[in-house]
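Trainee: Here is my input; please provide its structure:
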Amino acid sequence: MHFRTVILMSCTALALAACKTDLTKVTDDQLVTLLSEKSGFSDRPARITKRTIECVEILSGINQAVYKDAPAELTGAMKTDCRKRFQGWLDDPVRNSTELQLADFEREDLAERIVALAEEQQAAQNAQRQAEQAEKQAQREAEAAAKIEEARVELAETTAAWESLKAGLLERRDVLVPACAHLTGLREQLKETDRRNSLFNKGLPSVCSSNPLSPEIRVMEGFDKRLAAFDLDKAGGLYGARVPQVPALDMDKIDQRILAVMSATAEYEAALAGN
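Mentor: This is a model prediction of the structure:
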């Protein structure tokens, strides 16, 4: 009994030496579990926070230069708050699986180890954040490339359809321009021989009243410019540019106008032949 009392007294006298907690038996994972916490509303994993680092610094004195000008009352209050914080964690069996005591947080070697762990955590989280950002950027670029390729295919299809439609329009214009000119000439001839002919009770077909198909030609020229100005690269943006839609040009209606001109031409030719 006397021997055991001597041992206890020795440990009390050498509390900061022989009876310190053996930190080599405390793993990094145990320290991380004990000291990590979620930060605000962040969805990041729990980590050793800046507040915890400040606590180990002020309790151990490892960063004394930072706190040397702080009033004693302030540092005292901070130390008290930090001790309460750490004691609460030490008393939590879910957090704490170590043999650490509150006094251990005043040790420089433990404080430096905790700071190093926090720096490792921060570096790992920075690397993870960069990797996530790189992945998101790669995903955005892939999506943009897919949109551009989709637009490229659509543009090719639109251009082919438009060229076919435009060719049909120009072909009909090439028919109507001389046909209207010929009809106008027949009308002038008939005026010279038979001014009272009933054909003068009605005008020429409307398509011949001005440049044949001029409204449609303006639409054609405008759409040509839109196609030429379309930027495929802009199709890959968040609000990607859309390939212009082929304008509606009613070829059947234009064909009916051609037939009307041909019919009127036949009437004027018949009238002239009868004079």
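Trainee: use CA for all of it now, contacts and neighbours both
Mentor: OK.
Trainee: dump the residue contacts of Asp255.
Mentor: Each residue near Asp255 by C-alpha atoms under 8 Å, 6 or more residues apart in numbering is listed here: Arg172.
Trainee: Repeat the analysis, applying 7 Å as the threshold.
Mentor: Applying C-alpha atoms under 7 Å, 6 or more residues apart in numbering to Asp255 gives no contacts.
Trainee: So it versus Ala266, what's the distance?
Mentor: Asp255 is 17 Å from Ala266, where distance means C-alpha to C-alpha, to the nearest Å.
Trainee: Compute the distance between Val175 and Val261, please.
Mentor: 10 Å.
Trainee: out of those two, which sits in the busier spot?
Mentor: Val261 (22 against 13; other C-alpha atoms under 10 Å).
Trainee: To compare with the earlier structure, here is another sequence to fold:
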Amino acid sequence: MKRLVSTIAITLFWGLSLSSCTESAPEMSDDQILLLFSSTSLFSTSADAPKTIPKKAEECVRLLSGLEEAVFKDMPQEMLGQLKTECRQTISERLRDPALNPKNLKLEHVETAEFARRLTTVRAKSQEEAKAFAARENERREAELAKQEQDQQRRRIQEAAEAIKNAQTQLASIKDDLPKRLTEAATACAEFDQAKEDLRKRDRRSPVLNRAWRPNVCQKNYAERASRQLHQIEQAVEKMASDKNSLFLPSMPFLGEADPNKITAEIEKMQETIRDMKNA
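Mentor: Next up is the predicted model:
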């Protein structure tokens, strides 16, 4: 009877000792497992992207748990041992970080088939969430790009309309101003010719005569050339409206002989020469 009691006592003692030495694994939620083993998502660069568990982390846990023995059965033991050591070192570093492991999970808890299967499930779920987030992000970016393109198209149409309006306004001004400038030019040309003839009579050797060249605006067919140029400008401005969907913004065509500023500049230069000839 004493021996039986002694045996029971010893059995209870060892049972209590073993249970006190083997600490049970803490309860871990999916989010806590994800936090412990996660890294930045490969599916999106957004800071809001859900985290995922790298494939290498899953492979390490499954290797240490024994679930992948069939996969590594032909690997030399020395190489397999080195691989397991590297896995344990990497996992242990994360386990020591209280920010990643607030539940104080131990390496011995990780090296179980139950935890490995759980990790595989959590990883698969995180992958799906990351892919869904990336798809939403892609849709959002495409929508933003489409809006930017629409805004750019509207701006381009508005700028084209303004350019066409400016060209039409400038054309109307040229059509109104050109006849006056040509009349002024004709008057100045006649005065130029008379001043040059008078100087030649007074002093044939005057150096002023050497630079008193009849300007372009005084050429016989200048008014005709200006008229043709104006007609070409009108055609170009009319074409602007029909080409409003062009990729290029419309611009005022070359004014050439019909440019009032050019005619004014020649008249002013001619009047300066006239003054020089009269004062010579």
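Trainee: Ala156 of the first structure belongs to a helix?
Mentor: Yes: according to DSSP: H, G, I helix; E, B strand; the rest coil, Ala156 of the first structure belongs to a helix.
Trainee: what number of residues lie near whatever residue of the second structure lines up with it?
Mentor: Using TM-score structural alignment, the equivalent of Ala156 of the first structure in the second structure is Ala161. Ala161 of the second structure: 17 surrounding residues under other C-alpha under 10 Å.
Trainee: likewise Leu35 of the first structure?
Mentor: Taking other C-alpha under 10 Å as the criterion, the count of residues near Leu35 of the first structure is 22.
Trainee: Distance of the equivalent of it over in the second structure relative to Gln127 of the second structure?
Mentor: Under the alignment (TM-score structural alignment), Leu35 of the first structure pairs with Phe37 in the second structure. Phe37 of the second structure sits at a distance of 13 Å from Gln127 of the second structure (criterion: C-alpha to C-alpha).
Trainee: how near is Ala47 of the second structure to His231 of the second structure?
Mentor: For Ala47 of the second structure, the distance to His231 of the second structure - C-alpha to C-alpha - is 61 Å.
Trainee: Neighbour count: the two, which is higher?
Mentor: His231 (13 against 9).
Trainee: Quick check: Cys208 of the first structure touching Cys180?
Mentor: Yes: with contacts counted by C-alpha atoms under 7 Å, Cys208 of the first structure reaches Cys180, the gap being 5.3 Å.
Trainee: Of those two, give the one with the bigger neighbour count.
Mentor: Set side by side, Cys208 of the first structure and Cys180 show more neighbours around Cys180, with 24 against 20, by other C-alpha under 10 Å.
Trainee: From Glu157 of the first structure, how far off is Leu23 of the first structure?
Mentor: 72 Å.
Trainee: what about the helices in the second structure?
Mentor: With DSSP state H as the criterion, the second structure has helices at 2-21, 30-37, 55-65, 77-95, 107-110, 113-202, 208-211, 222-242, 260-279.
Trainee: so which of the ones you listed gets nearest Ser251 of the second structure?
Mentor: Taking C-alpha to C-alpha, helix 113-202 is the member of those nearest to Ser251 of the second structure, at 6.6 Å.
Trainee: and the closest one, how far out from the chain's middle?
Mentor: 17 Å (C-alpha atoms, centre = their mean, to the nearest Å).
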